[in-house]
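Colleague: Got a predicted structure here, sequence first:
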Amino acid sequence: MSATTVTCGEYLVKLLESYGVELIFGIPGVHTVELYRGLPATRIRHVTPRHEQGAGFMADGYARVTGKPGVCFIVTGPGMTNIATAMGQAYADSVPMLVISAVNSRDQLAMGQGRLHELPSQRNLVAGVSAFSHTLLDAAQLPEVMARAFTVFNSSRPRPVHIEIPLDVIVSRAGHLPTDARPLPDKASASQAAIAKASTLLKAAKRPLIVAGGGAADASAEITAIAEKLDAPVFMTINGRGVLKPGHPLALSGNLGMDPLLDELAASDCILAVGTEFGETEMYPEPKPFQFGGPLIRIDIDPQQLAIGVPCTLPIAADAKLATSALLSALGEGPAAGSGAARAKAANAKVEAGLWPACRTHRALMDIVTRTLPQAVVAGDQTEPVYAVNQFYQAPQPRSYFNSSTGYGTLGYGLPAAFGAKLGAPHRPAVCLIGDGGLQFSVQELASAVEARIAAAVIIWNNTSYGEIKAFMADRAIPQIGVDIFTPDFIGLARSLGCEAALPASIAELEAALAASPKRDVPTVIEIRAGSPLALALAA
């Protein structure tokens, strides 16, 4: 192919390859087919979901496991409205995602002439769910715009970026443009003064406490060492699970809305919070105000995040790993003698005493998953098992447990997110926890997983309702309208889509189905019906 004939669409995929992109999720349409012309000349794999929202959720799961942006090719108009919800979930949870779409030709933009897939402004549509959205008016802009996007992913708070390319620009000549990735700026380091002040506050504390959020995922070793040096208990948010290894004596369980955790925050004389918003979705089922017993040190890559929400004594705008590494050095020799493990044990005992009955059932379920599939990546939906598991689950490592009960809170997320996670970490088992209601939002993605040969265990908790909402309505004496739903034959449906499927009647059958799932090259759908002998055995 002559350089003079290379189009912008062909150039785009070569440029993506130079930035390390290995996978694209997309559904080709008449407006995006030119983005596909150059794909065979790259090493990039393409996966075809059955809905653009599924594409976004797959990209999200891939990004959470790998730390690299999930990339999507999306058709104009309805493709963008479909993926907007997935972008919202990624935006809320700080997940890197690159959405590349077409848009009508430059001379047709905003004309309202009734063109195919026309919207008044796609950029306005996604303004609230993206770090930025850019209309590429000339192919020569692409190297700069792509560098800007990857700077967001690499060096600041990672969130979705949208680049739309007019139809006439996609086919314009771009063979003269450089295909090398531009050097990206380093992540922000903390100032020496801030680290020195943080070190002074922490060394003076008698009852320090650490809160580790999703932004701390890559600082696991540093935070563990700081916790051990200070003898400080560590609370890991849902997206921060795995920062401390399972069974660590300083690890706290529960959620920040529980009285034992609120009491511990109030009794602590210095709190170090790394990469967390202190969001209300960490306080199930009801948000409560925080009271801190001492100075609060917050480390976050996003300076604006440090100015909103929970006010702090010492804001440190920096990358979590760089800042905690510097703080670890500044703290000097250790470990300190203290009562951190005893405090964690006492708080955990109080949390345990306050857990509701469903937690027992789903603890037994997760114990089986963990025992049968060690090192599994677990992606969850908004469903009873997930809300229960959030209270006690200890992930094997960071970037191993995530779900849509946090942030934006979307149904249907868990299934495609688990598939994306498996593609990002093919050597690890993947498990989806989802309810019958949430599954019906995205069940069609089983077909895309069969086509892409993705092995994952899909555990359906089937209570034939939107169970969490039904209980919420009942607690408030609201008529339970619209929450008891028809559910299909999931086993027959899964098999018709090419999946393996099981309806286990015992714990042994459940273990066998889970154990078989990673040995296959298609999803294994495992249905557990509420009230069944298996469900009762798990609750026993």
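Modeller: Alright, I've got the coordinates.
Colleague: going forward, measure contacts and count neighbours with C-alpha atoms only.
Modeller: Fine.
Colleague: Now for the residue nearest to Gly67 when sequence neighbours are not counted: which residues touch it?
Modeller: In this structure, Gly67 finds its nearest non-sequential neighbour in Pro96, 7.7 Å apart by Cα to Cα, 6 or more residues apart in numbering. The neighbours of Pro96, taking Cα atoms under 8 Å, 6 or more residues apart in numbering as the test, are Asp60, Ala63, Gly67, Lys68, Pro69, Gly70, Ala90, Phe153, Pro158, Arg159, Pro160, Val161.
Colleague: Might you report the residue contacts of the second one?
Modeller: It refers to Ala63. By Cα under 8 Å, 6+ apart, the neighbours of Ala63 are Pro69, Gly70, Val95, Pro96, Met97, Ala421, Gly424.
Colleague: swap the cut-off to 10 Å and go again
Modeller: Taking Cα atoms under 10 Å, 6 or more residues apart in numbering, we find Ala63 in contact with 57, 69-71, 90, 95-97, 399, 417, 420-421, 424.
Colleague: In addition, the following structure is provided for comparison:
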Amino acid sequence: MPRTTAADVLADGVHRAGAARVFLAPGAPAFLRDAVARRGLATLDAPDVTDACVMAAVTGELGDVPGVVLATLDDVAALSPGLTLAARDRAPLLLLTPPHADVALLAPIVKASLIVEPASAGHWIAHAANLAMTGPRGPVHVACAASVAGAAALPVATACRPAPLPPPAGAGLDALGARLSATRPLIVTGLECGGDDARWVRAFAESLPAPVLATPKGRGTLAEPHPLALGLLDGSHPLLVATDLVLLIGVDASELPPGVLPATARVARIGRAPWPEGGPTLSADIVGEITLVIEELAPHVKARPSADWDVAALDRLKRAAVAEALTAPGARLVRIVREATPAGTIATADVPLGLAWQAVAPRETLTPLGGHAPPGYAIVAAVAAQLADADRRVVAFTSPLGLAAGAGAVALATDRALPIVIVVLGPEGDEQAFTRALARGLALARPVVIGAGD
């Protein structure tokens, strides 16, 4: 019977955390590569370490699993953009490397750096996976020396995924239920909302009834064509002035730029992660599974009178927002792509999309939080999204500079025959020619680049 090594235990832990693919940065240590291969995990050689981290971050964001990267710490500066993206976007990620003297440089952008020994390999990989997946999610570093990786280790049946959140306390439900007596409640959805939450949020919004705004990461929780979906959260949005309760659902504090909520606003929250000190003051806060909390609030919703929003005014706001969205540069081309692609299409972007792209489910629109991303993000993210789900259409929206920066990812997509569509936005040309080029591109079983002037 083959001997089990510490590297085998790490690879098994990664597998039990739910990861199906490992992204390999150039120079990834052979002793870790061999271990993941023995465990049967798929691997992908990334063009560089930044791309490896971006693809792992997108994998973690799309699925309920950590993205995994094998790399070295020889160039921490090259690691930083991808890890920073994962930290900012709350994407669960495991970075496995050999130890290095510069490991302290990772401290600002990882949740922890853990050192593995043969006797503790099972414990530490389970702890790393749990920490990466526990809100607020983010990257965790695991260091394993070659001498340790080859040493005999005992597999340990440790849990590599976080336990379910406890049910909400009655006192918290009562406090939030009392806040729902507001006459003009406004819901804001954020990055913690997943596919299972969407139908509950919709039913909740319709029952109150309450209009819904979304952060860039919360788009699609309520399908954007829905009459109550009133656009993106912005400090100048007129609903923020009219509301007497802002209810954050699945919103991370990092999604709220300073001053985006009025200083006088009464704010309550339903979320999966603890609210940090320094965030907006909450009048009520429940940490738990979003679906379960909404279900438990049903008696409070039934007992209250309907909200007092002017339905006609909300309809005018929605129509105006959609019309304004189509005046932005490139917006008409974005709308053409949206109308030509099926529901469930994933859009990745490092250029503004606005409401020209109508998201109909959570995590269909992948944009970096705050608009800050490594060069070429849209194309790299599209490759990762297509690898994560081969059956979904994936479209990347970028600029000429983004296309140049993503050349390595384009080559990778070509080598793997990934049918991503790359739309390069710029000065708009003939819309009919663009539509014809798009139709041809959508029919191909390989990556295609379509320019605004096509």
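Modeller: Thanks, I have the structure now. Keep in mind the model is a prediction, meaning the values are calculated, not measured.
Colleague: ok, back up a step: residue in the second structure paired with the residue nearest to Gly67 of the first structure?
Modeller: Pro96 of the first structure maps onto Pro92 in the second structure, with residues paired by TM-score structural alignment.
Colleague: cool, Tyr62 of the first structure as well?
Modeller: Using TM-score structural alignment, Tyr62 of the first structure sits opposite Thr59 in the second structure.
Colleague: Secondary structure element holding Leu213 of the second structure?
Modeller: Using DSSP states H and E, Leu213 of the second structure sits within strand 212-214.
Colleague: and what of Pro99 of the second structure?
Modeller: Per DSSP H and E, there is no helix or strand for Pro99 of the second structure.
Colleague: and the closest residue in space to it that isn't next to it in sequence, how many neighbours?
Modeller: Counting by Cα to Cα, 6+ apart, the nearest residue to Pro99 of the second structure once its immediate chain neighbours are dropped is Ala143, at 5.1 Å. Counted by other Cα atoms under 10 Å, the residues lying close to Ala143 of the second structure total 21.
Colleague: Out of the contacts of Ala63 of the first structure, give me the two with the largest separation.
Modeller: Val71 and Arg399 (18.2 Å; Cα to Cα).
Colleague: Between those two, which has more neighbouring residues?
Modeller: The neighbour comparison of Val71 of the first structure against Arg399 (other Cα under 10 Å) goes to Val71, with 28 against 24.
Colleague: Name the helix or strand for the residue mapped onto Val71 of the first structure from the second structure, please.
Modeller: Mapped onto the second structure by TM-score structural alignment, Val71 of the first structure lines up with Val68. Here Val68 of the second structure sits within strand 67-70, counting by DSSP H and E.
Colleague: tell me what that strand is packed against?
Modeller: If you count contacts as 3 or more Cα pairs under 10 Å, 6 or more residues apart in numbering; DSSP states H and E, strand 67-70 of the second structure packs onto strand 21-24, helix 30-38, strand 42-45, helix 49-62, strand 93-97, helix 121-133, strand 139-143.
Colleague: Next, the buried residues of that strand.
Modeller: Gly67, Val68, Val69, Leu70 (16 or more other Cα atoms under 10 Å).
Colleague: check contacts around the second one.
Modeller: Pointing back at Val68 of the second structure there. 14, 19-24, 43, 52-53, 55-57, 59-60, 92-96, 129, 139-140.
Colleague: redo that, cut-off 6 Å
Modeller: Val22, Ala56, Leu93, Leu94 (Cα atoms under 6 Å, 6 or more residues apart in numbering).
Colleague: and what of the third one?
Modeller: By Cα under 6 Å, 6+ apart, the contact list for Val69 of the second structure reads Val22, Phe23, Leu24, Leu95.
Colleague: give me that answer again for 8 Å
Modeller: With Cα under 8 Å, 6+ apart, Val69 of the second structure has these contacts: Val22, Phe23, Leu24, Ala25, Ala52, Cys53, Ala56, Leu93, Leu94, Leu95, Leu96.
Colleague: quick one: the equivalent of Arg184 of the second structure over in the first structure and Leu327 of the first structure, what's the gap?
Modeller: Mapped onto the first structure by TM-score structural alignment, Arg184 of the second structure lines up with Arg207. Going from Arg207 of the first structure to Leu327 of the first structure by Cα to Cα, to the nearest Å gives 18 Å.
Colleague: next one: Asp231 of the first structure
Modeller: From Asp231 of the first structure to Leu327 of the first structure the distance is 15 Å (Cα to Cα).
Colleague: Also Ala388 of the first structure?
Modeller: 34 Å.
Colleague: repeat for Val71 of the first structure
Modeller: In this view, Val71 of the first structure and Leu327 of the first structure are 34 Å apart by Cα to Cα.
Colleague: Gly279 of the second structure: how many residues sit nearby?
Modeller: Neighbours around Gly279 of the second structure, by other Cα under 10 Å: 12.
Colleague: Then Val395 of the second structure would be within a strand, right?
Modeller: Yes - the assignment for Val395 of the second structure by DSSP: H, G, I helix; E, B strand; the rest coil puts it in a strand.
Colleague: Please tell me how far Thr324 of the first structure sits from Met87 of the first structure.
Modeller: Taken as Cα to Cα, the span from Thr324 of the first structure to Met87 of the first structure is 30 Å.
Colleague: Same question for Ala417 of the first structure.
Modeller: For Ala417 of the first structure relative to Met87 of the first structure (Cα to Cα), the value is 13 Å.
Colleague: again with Lys229 of the first structure
Modeller: In terms of Cα to Cα, Lys229 of the first structure sits 39 Å off from Met87 of the first structure.
Colleague: swap in Lys321 of the first structure?
Modeller: Applying Cα to Cα to Lys321 of the first structure and Met87 of the first structure gives a distance of 26 Å.
Colleague: Same question for Ile223 of the first structure.
Modeller: For Ile223 of the first structure relative to Met87 of the first structure (Cα to Cα), the value is 30 Å.
Colleague: These two: which has the busier surroundings?
Modeller: Neighbours were counted for Ile223 of the first structure and for Met87 using other Cα under 10 Å; Met87 has more, 31 against 27.
Colleague: Secondary structure element holding the aligned partner of that one in the second structure?
Modeller: Aligned by TM-score structural alignment, Met87 of the first structure pairs with Leu83 of the second structure. In this assignment (DSSP H and E), Leu83 of the second structure forms part of helix 76-88.
Colleague: ditto for Gln397 of the first structure
Modeller: Going by DSSP H and E, Gln397 of the first structure is not in any helix or strand.
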